[in-house]
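J.: Take a look and give me a structure for this.
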Amino acid sequence: MSLIVVTGAGGGIGAAVCARLLEDGYSVLATDLAPEPALAKAPSLATAYAEGRLSYLPVDVTSEQSVAALEEYLRQLGRPLQGLVNCAGIVHTAPLLETSYADWKRVNAVNADGVFLVTREVAWLMLEQADTDPTNSRGIVTVSSNAATTPRTEFGAYGASKAAALQVSRSFGLQLAAHGIRVNTVCPGTTRTPMVTDPWDGQDLSAQPIAGNPASYRLGIPLGRIADPQDIAEPIAFLTSPAARHITLQNLTVDGGATF
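T.: Got it, this is the predicted structure:
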């Protein structure tokens, strides 16, 4: 059974991606910061975890040492590595004039440096397993954000970090294409995950991003709803699958038409 690594698996999108890939018959190695795999308690994942189709490894994507330990773990497994989904990410909301350098470095360390470190190590292992793949079946997908391409007043550091994640993924894709490894990005818009809903303090404030805020250069969401994690997991599952074997270096924005 082919293996796919998912970083940030404890988040809303990460957990949904794990569940969707398991449905497609993949074995999934979920990674996150937590020492224990809390995501295994989710009804959609508990059975797979008990059966061994879903495994867990704590990984800090901002630490080169921790990412190297992930690579060594994968090497020892000796399983065919089919793909990687970079879901690990954090948000920071403040205008740039009110953003500290510490906050700037923290959000870039997770959202940009983490994508570089993990993709680099996983790609090297893929090349070691098979230098070329004529079927182009192996895929890497990075979850960026529509804030990477549309500036917003409150998302200066976050948008810059996600733009870096998008660009480093494209650069990896250009280098790895000759080896039959595809690299694409998915840019979600507002999605109903704890990262978005926790600041709402128990209220349903989804009407605000749907309506938009011209003062913050936010266009609203023409489709009239914020995304569920499953809405993001579906295109990710497609891009990691052999069905997308002729797609690489592409960015798919999944935000209900909020940016275009």
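
J.: use CA for all of it now, contacts and neighbours both
T.: Noted.

J.: The longest strand along the chain: what's the following helix or strand?
T.: Longest strand in the chain, counting residues (DSSP state E): strand 181-188. Proceeding C-terminally, strand 181-188 gives way to helix 194-197 as the next helix or strand, assigned by DSSP states H and E.

J.: and this one, so I can compare the two:
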Amino acid sequence: MTGLFDLTGRVALVTGSSRGIGSALAKALADAGATVVLNGVNPERLKDAETAMAAGFPPGRIHSVAFDVTDDDAAARSIRWIEDNVGPLEILVNNAGIQHRVPMLDLDVADWERVLSTDLTSAFLVGREAARHMIGRGRGKIINICSVQTDLARPTIAPYIAAKGGLRNLTRAMTAEWAASGLQINAVAPGYIHTEMTQNLVDDEEFNSWILGRTPAHRWGTVEDLAGPVVWLASDGSNFVNGQTIFIDGGMTVVV
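T.: Below you'll find the model as predicted:
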């Protein structure tokens, strides 16, 4: 690959990338030339993911580091490991996230805090550690993975909605502090994406019909739909794009 979207020689970390959307985004960055570091909390599953992805690329292109993104010390150690053993980190995709479905009146505070810690605080912790290195070099890309729930709400997922709304403004806060140092920080907000983790929703006839009717494009999104925008935000093609949240939702958030 050549031109504005070529990532050859750039090191990228994608959190929560042993499966699902994170894995697809990691592969897209590697397809664009990046050297990619996968992340997850389950070392065995992560190593399996690294082995499977590495089979499609030249040796040394795919790495992995297992750590808990909600642990500030672990984040700092792991970013240093990447810098020392893989290369200068130029691209960070904050993708790690969880969901917890309970009506607010029944929601345990510990579950509220667990979702916010994983979906919002982790982006602050890992993003800050990455930025410490990026700022000194005067360049870097941070891409936060939001959701249509950044703007919209549904019953029973209050912590997720709060976290994704906060992540949009964290993206703006990072821009306010770090853009002058040469960093670009942006977010993508996927709509409903068909993955193995959402297969049960696709199979639910009532819910599937609601998604198709609610989405102007009249289909679920795919992980491939997210790949191009993320590669663009990771590349030189987006060097004057900063603090933006780009909705990739088939038009869901623009209609009533």
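
J.: what's the longest strand of structure 1 aligned against in structure 2?
T.: Mapped onto structure 2 using TM-score structural alignment, strand 181-188 of structure 1 spans residues 183-190.

J.: Mean per-residue distance, the matching stretch versus structure 1.
T.: Taken over the aligned residues, the distance from stretch 183-190 of structure 2 to structure 1 averages 0.4 Å (mean Cα distance after the TM-score superposition for structure 1).

J.: Please compute how far the longest strand of structure 1 lies from its chain's middle.
T.: Distance of strand 181-188 of structure 1 from its chain centroid, counting by Cα atoms, centre = their mean, to the nearest Å, is 9 Å.

J.: Please enumerate residues in contact with the match of strand 181-188 of structure 1?
T.: 134-135, 138-148, 150, 168, 171-172, 174-175, 178-179, 226, 229-230, 233, 239-249 (Cα atoms under 8 Å, 6 or more residues apart in numbering).

J.: So which residues of the stretch 101-250 of structure 2 form helices?
T.: For the stretch 101-250 of structure 2, the helices defined by DSSP state H, counting those that start in this stretch occupy 109-116, 122-137, 158-178, 199-203, 205-214, 223-234.

J.: can you redo those as JSON lines with mean neighbour count and distance to Val86 of structure 2?
T.: Listed next are the helices of the stretch 101-250 of structure 2 as JSON lines, based on neighbours: other Cα atoms under 10 Å; distance: least, Cα to Cα, whole Å:
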{"stretch": "helix 109-116", "mean neighbour count": "16", "distance to Val86 of structure 2": "30"}
{"stretch": "helix 122-137", "mean neighbour count": "20", "distance to Val86 of structure 2": "14"}
{"stretch": "helix 158-178", "mean neighbour count": "21", "distance to Val86 of structure 2": "24"}
{"stretch": "helix 199-203", "mean neighbour count": "14", "distance to Val86 of structure 2": "35"}
{"stretch": "helix 205-214", "mean neighbour count": "14", "distance to Val86 of structure 2": "41"}
{"stretch": "helix 223-234", "mean neighbour count": "20", "distance to Val86 of structure 2": "18"}
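
J.: Could you export these as JSON lines, including distance to Val11 of structure 2?
T.: Shown next, in JSON lines, are these (distance: least, Cα to Cα, whole Å):
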{"stretch": "helix 109-116", "distance to Val11 of structure 2": "28"}
{"stretch": "helix 122-137", "distance to Val11 of structure 2": "12"}
{"stretch": "helix 158-178", "distance to Val11 of structure 2": "19"}
{"stretch": "helix 199-203", "distance to Val11 of structure 2": "32"}
{"stretch": "helix 205-214", "distance to Val11 of structure 2": "36"}
{"stretch": "helix 223-234", "distance to Val11 of structure 2": "11"}
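
J.: That'll do, ta.
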